[in-house]
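Q: Whatever this is, show me its structure:
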Amino acid sequence: MLRSRRVITPDGERPAAIAVSGGTITAVLPYDAPVPAGARLVDTGADAVLPGLVDTHVHINDPGRTEWEGFASATRAAVAGGVTTLVDMPLNSIPPTTTVGHLRTKQATARPRVHTDTGFWGGAVPDNTAELRPLHDAGVLGFKCFLSPSGVEEFPELDPAALERATAAIASFDGLLIVHAEDPAHLTGQRPGPRYPDFLASRPPAAEHSAVARLIGTARRLDARVHILHLSSASALPLIARARAEGVRITAETCPHFLALTAEEVPDGATEFKCCPPIREAANRDALWTGLADGTLDAVVSDHSPCATALKTGDFASAWGGISSLQLGLPVVWTEARRRGHTLADVARWMAHGPARLAGLDRKGAIAPGHDADFAVLAPDATFTVDPVRLHHRNRITAYTGRTLHGVVRSTWLRGERAAVDGVPAGPTGRLIERSA
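A: Model (predicted):
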């Protein structure tokens, strides 16, 4: 039994005792409920107990580019930061997850190494339409595509005709298409150099706005389920809200870096801040928070996209685009959320329940009977300063170096057992998970 004065349930925060048996939550009881005979009690006192976070946007790159990130290092970072379930993106590994055979290779690589429960997205690329239904039947949680170049040659983008084919195929079995939504017609292709404003100008809000509008039209026409990945530009929020009100099956996510960082603060040559789409201005950040508060945005996930240190050159044109934040997402979001008057229940909804619902993981993302006993125990008022030496991802580059954050993850629990204590992971006890039937 796990007991706390601050348990974050789907109904809000309250003192409670959580009964666990066989790795499953059996009951959420009053705080002073008697401890069953033979049961052990762990009382976290004033530390809050949140549902284990679900991060549905993680690039692990293993096999093939394991020097960028591997399953062991990525899932150690995740569990140290309160993440108990993650979903691996289909690209940057070699092979990409675009066939059932490639999925089996990825699963075999991951199985003995994972510290979190781990699922997989499939990929939709121009030449694999016939592979989409077999991948669905093999258990992938949905399919990712790009509308602009992905940055790796083995995962090409979909042009409008290919997008139509892939969306129709996925809609035929009511699958989920998740989309990197930038319209290449609005990407300038200029060489930005070391100045961040030049890089930002090369990927304007119009690129996201145009791509989201196209996806809404496609989803409406084909009655497809589509999800917008890592939304950076708040200008697209009214489009999404209006489409959803009209019955289009569309969801959207954003990321900790878009909610905490601003273009105005990025120094010249600081390519640890480079990601695509980019970090935008402070006013845009504020509008994204409004989109979270009103429900237009469904989830906050990391888009952890690491690379070898040498690829983060001082030139925004040539540097790899990706922000490493898997271990830090919870305190980054909580630091900004508390400043804006949001609660831990809000954070749990955005970072646990929302992603679990997106991926169809009905046993994850909530402290409720019948769910897996996955917890993040957080000291919400404690602070720490980000030191890359204490991070577990393979290449310890982060845009948050030196920042003081609120929220220290005291422990992480996976199916009723401690998976990490004070940032130190235990053994790799995670399981591979597949789409529910």
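
Q: Only C-alpha atoms from now on, for both contacts and neighbour counts.
A: OK.

Q: Would you check how far apart the spatially closest residue to A162 that is not a sequence neighbour and A181 are?
A: Closest residue to A162 in three dimensions, ignoring its sequence neighbours and counting by Cα to Cα, 6 or more residues apart in numbering: P126, at 5.8 Å. Using Cα to Cα, to the nearest Å, we find P126 at a distance of 16 Å from A181.

Q: Go ahead and confirm D159 touches R165.
A: No. Assessed by Cα atoms under 8 Å, D159 is found out of contact with R165, at 10.0 Å.

Q: more neighbours, P126 and A181?
A: Of the pair P126 and A181, A181 is the one with more neighbours under other Cα atoms under 10 Å, namely 27 against 17.

Q: Would you enumerate the residues in contact with the more buried one?
A: Contacts for A181 were tallied using Cα atoms under 8 Å, 6 or more residues apart in numbering; they are F146, L147, S148, A207, E208, A211, V212, I228, L229.

Q: Who are the contact partners of L222?
A: By Cα under 8 Å, 6+ apart, the contact list for L222 reads T167, A168, A171.

Q: Quickly note the distance from it to H59.
A: As for L222, its distance to H59 is 29 Å (criterion: Cα to Cα).

Q: L135 too?
A: L135 sits at a distance of 19 Å from H59 (criterion: Cα to Cα).

Q: Likewise for L41?
A: L41 sits 37 Å away from H59 when distances are taken as Cα to Cα.

Q: Looking at those two now, which is surrounded by more residues?
A: For L41 versus H59, neighbours defined as other Cα under 10 Å are more numerous around H59 (27 against 14).

Q: Assess the claim that the more buried one and N92 are in contact.
A: Yes. Using Cα under 8 Å, H59 and N92 qualify as a contacting pair, with a distance of 7.1 Å.

Q: Now show me the structure for the sequence below, then we'll compare the two:
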Amino acid sequence: MNGSPTPATQVLRSRRAVLPEGERPADVVLRDGRIAAVLPHGAGEGAGELTDLGGLALLPGLVDTHVHVNEPGRTAWEGFASATRAAAAGGVTTVVDMPLNSVPPTTTPHGLEVKRKATDGQLFVDLGLWGGAVPDNTADLEPLHGAGVFGFKSFLAPSGVDEFPHLTQDQLEVTLAELARLDALAIIHAEDPGVLDAAPHRPGPHYADFLASRPATAETAAVAGLLAAARRTGARVHILHVSSAAVLPLLRQARADGVRVTAETCPHYLTLAAEEVPDGDTAFKCCPPIRDEANRDLLWQALADGEFAAVVSDHSPSTPDLKHLPRLGGSGDFAAAWGGIASLQLGLPAVWTEARRRGFALVDVVRWMSSGPAALVGLGRKGAIAPGHDADLVAFDPDAAFAVDPGALHHRNPVTPYAGRTLTGAVRTTWLRGRVVAVDADAEPRGRIIVRGEA
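A: So this is what the prediction gives:
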């Protein structure tokens, strides 16, 4: 239920408000959907209806710029209502949806309009859209850009769905030249198809065999080719879901050379490791794959050094039958299973659990999962508890432990590699533009479509 009307002015009080300058006690004044002021703890008394969170941390809502919703066309995999409910339950107040796995894909103005219409009355949080850059749609990039997509996704290896083909190196060059002209962001799934084709392919339940089929050299080869094209064209490029730390020296050198390149990684690469993946448990399959513990440590070091612009989910679910899970009667064949991990609702506690163990603070997690991705896509009113920003906020209990029950998730399909895992950190309340987001069956969705360039 949505409960009583939201008061015009509210005060959220917390002894642990995570602000741009760090964590401190504060009173946050909300008015007309925005943050009106951030005051010393106790100074907001009488300024509006008070909610005292005590020792619960107050965070800015997370911004997840890598989510596959799949509606329309593959709504059985995930839909706007289920995905945005899961987002709100996980403290995510803004998502940016990927252009593929829906039918039609968001590669033409028509596809964009179809997808926008599909969101009507279904959004529990705010949602923006990426466009897609595929072979032969160069003429569509400018109108899509003008319509407010946040940038353009491309694959350098087969995407897994026929309606979203990958770019060859020559096609990539043409695409980046056009995106440089538009000053549009290119976001790239970087694996080299030649390396993948040459790798050993042994179907079956052994995770080691699947890992061998997606070697780290596929990432480094693709990133090297991409960076060379970015140097020639001047395009802005962003490397999606970096799983291999071997790409990091390439990125460092490119930045030193003046190439406009950023990169992201994902919760599953930071919290899971190949050594822990049970044979046959295809809930762990994603592309690029989860690699070993030593690699995971290097990704954390890169985070500490500021080398990643964002940590985002790459929420990529499917129906359970496509995962071929043995517990559901499937073969457990990693080669046959759909590659994607559903984690939209769990990203914050998963990352916080590991971050705290490694000595990081909530302010670090907010930088990686809120302010960082907001800056990546130019959402100047998202990602921070600061005057003038949208009042997108999260009350978070950083000490609460819970065991992951897939049946309690709002994702459309209850398949997750975190099943049964104990995580620390629980979202207690989520506010979207100052209003509590309810996700029960009778809740009214109040999210909206957002476009590139919003202040």
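
Q: Need the TM-score between these chains.
A: Remark: TM-score between the superposed chains equals 0.98 [TM-score structural alignment, normalised by the length of the first structure]; 435 aligned residues with a Cα RMSD of 1.2 Å.

Q: still on that earlier bit, tell me the counterpart of the residue nearest to A162 of the first structure in the second structure.
A: In the second structure, P126 of the first structure lines up with P135, judged by TM-score structural alignment.

Q: hmm, back to that, which residues are common contacts for H59 and N92 of the first structure?
A: Applying Cα under 8 Å, 6+ apart, one finds that no residue jointly contacts H59 of the first structure and N92.

Q: The counterpart of A162 of the first structure in the second structure in helix, strand or coil?
A: Pairing criterion TM-score structural alignment: the partner of A162 of the first structure within the second structure is identified as Q171. The three-state label for Q171 of the second structure, taken from DSSP: H, G, I helix; E, B strand; the rest coil, comes out as helix.

Q: Q171 of the second structure contacts A133, doesn't it?
A: No. Using Cα under 8 Å, Q171 of the second structure makes no contact with A133, being 9.8 Å away.

Q: These two: who's more crowded?
A: Set Q171 of the second structure next to A133 and count neighbours by other Cα under 10 Å: A133 wins out with 31 against 17.

Q: Identify the residues contacting that one.
A: Contacts for A133 of the second structure (Cα under 8 Å, 6+ apart) come out as T107, L141, F152, K153, S154, T175.

Q: repeat for S93 of the first structure
A: The neighbours of S93 of the first structure, taking Cα under 8 Å, 6+ apart as the test, are I60, N61, D62, P63, G64, R65, T66.

Q: Now for the equivalent of S150 of the first structure over in the second structure, how many residues are close by?
A: Residue correspondence to the second structure (TM-score structural alignment): S150 of the first structure is matched to S159. Neighbours of S159 of the second structure under the rule other Cα under 10 Å: 16.

Q: Tell me which helix or strand S159 of the second structure sits in.
A: Remark: S159 of the second structure resides in no helix or strand, with elements defined by DSSP states H and E.

Q: go on, S154 of the second structure?
A: Assignment of secondary structure by DSSP H and E places S154 of the second structure within strand 152-155.

Q: which other residues reach that strand?
A: With contact meaning Cα under 8 Å, 6+ apart, strand 152-155 of the second structure is reached by 98-99, 130-134, 165-167, 184-191.

Q: what about 10 Å?
A: For strand 152-155 of the second structure, contacts defined as Cα atoms under 10 Å, 6 or more residues apart in numbering pick out 98-100, 106-107, 129-135, 141, 144-145, 164-168, 172, 175-176, 179, 184-193, 237-240.

Q: Alignment lookup: V332 of the first structure to the second structure.
A: The equivalent of V332 of the first structure in the second structure is A350 (alignment by TM-score structural alignment).

Q: Name the nearest residue to that match, ignoring sequence neighbours.
A: If you skip the residues right next to it in sequence, A350 of the second structure has L423 as its closest partner in space, 6.1 Å away by Cα to Cα, 6+ apart.

Q: residues near that neighbour, how many?
A: By other Cα under 10 Å, 21 other residues sit near L423 of the second structure.

Q: three-state assignment of it?
A: For L423 of the second structure, the assignment made with three-state DSSP gives strand.

Q: Would you agree it is in contact with F402?
A: Yes. Proximity of L423 of the second structure to F402 meets the contact threshold set by Cα atoms under 10 Å, at 5.6 Å.

Q: Need the overlap of contacts for those two.
A: Common contacts of L423 of the second structure and F402 (Cα under 10 Å, 6+ apart): P349.

Q: A helix includes A263 of the second structure, no?
A: No. Membership of A263 of the second structure in a helix is not supported by three-state DSSP, which gives strand.

Q: about what we covered before: in strands, which of the contacts of strand 152-155 of the second structure fall?
A: Using DSSP state E to define strands, the subset of these located there is L129, G131, G132, L185, A186, I187, I188, H189, V237, H238, I239.

Q: Compare those residues and tell me which is most surrounded.
A: By neighbour count, taken as other Cα under 10 Å, the most surrounded of these turns out to be G131 (30 neighbours).

Q: Nearest residue to it in space, please, no chain neighbours.
A: Here the nearest residue to G131 of the second structure in space, its sequence neighbours aside, is F152; by Cα to Cα, 6+ apart that works out to 4.6 Å.

Q: just T271 of the second structure next, same as before
A: With Cα to Cα, 6+ apart, the residue lying closest to T271 of the second structure is E354, at 6.3 Å.

Q: Please name the residues that touch the one you found.
A: P267, L270, T271, L272, W300, F360, L423, T424.

Q: Which secondary structure state does it sit in?
A: If you use three-state DSSP, then E354 of the second structure falls in the helix class.

Q: so who does whatever residue of the first structure lines up with A81 of the second structure touch?
A: Aligned by TM-score structural alignment, A81 of the second structure pairs with A72 of the first structure. When contacts are counted by Cα under 10 Å, 6+ apart, A72 of the first structure is found next to 60, 62, 66, 109-116, 392-394, 427-428.

Q: Next: D294 of the first structure.
A: When contacts are counted by Cα under 10 Å, 6+ apart, D294 of the first structure is found next to A241, L288.

Q: Recalculate using a threshold of 6 Å.
A: D294 of the first structure sits next to no residue when contact means Cα atoms under 6 Å, 6 or more residues apart in numbering.

Q: what does it align to in the second structure?
A: Under the alignment by TM-score structural alignment, D294 of the first structure pairs with D305 in the second structure.

Q: about what we covered before: report the secondary structure element holding the match of A81 of the second structure.
A: Going by DSSP H and E, A72 of the first structure is in helix 71-80.

Q: Pull the distance from that helix to the chain's centre.
A: 14 Å (Cα atoms, centre = their mean, to the nearest Å).

Q: rewinding a little: in CSV: the contacts of E354 of the second structure, plus secondary structure and distance to C287 of the second structure.
A: Shown next, in CSV, are those (DSSP: H, G, I helix; E, B strand; the rest coil; distance: Cα to Cα, whole Å):
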residue, secondary structure, distance to C287 of the second structure
P267, helix, 14
L270, helix, 15
T271, helix, 16
L272, coil, 14
W300, helix, 19
F360, coil, 27
L423, strand, 24
T424, strand, 26
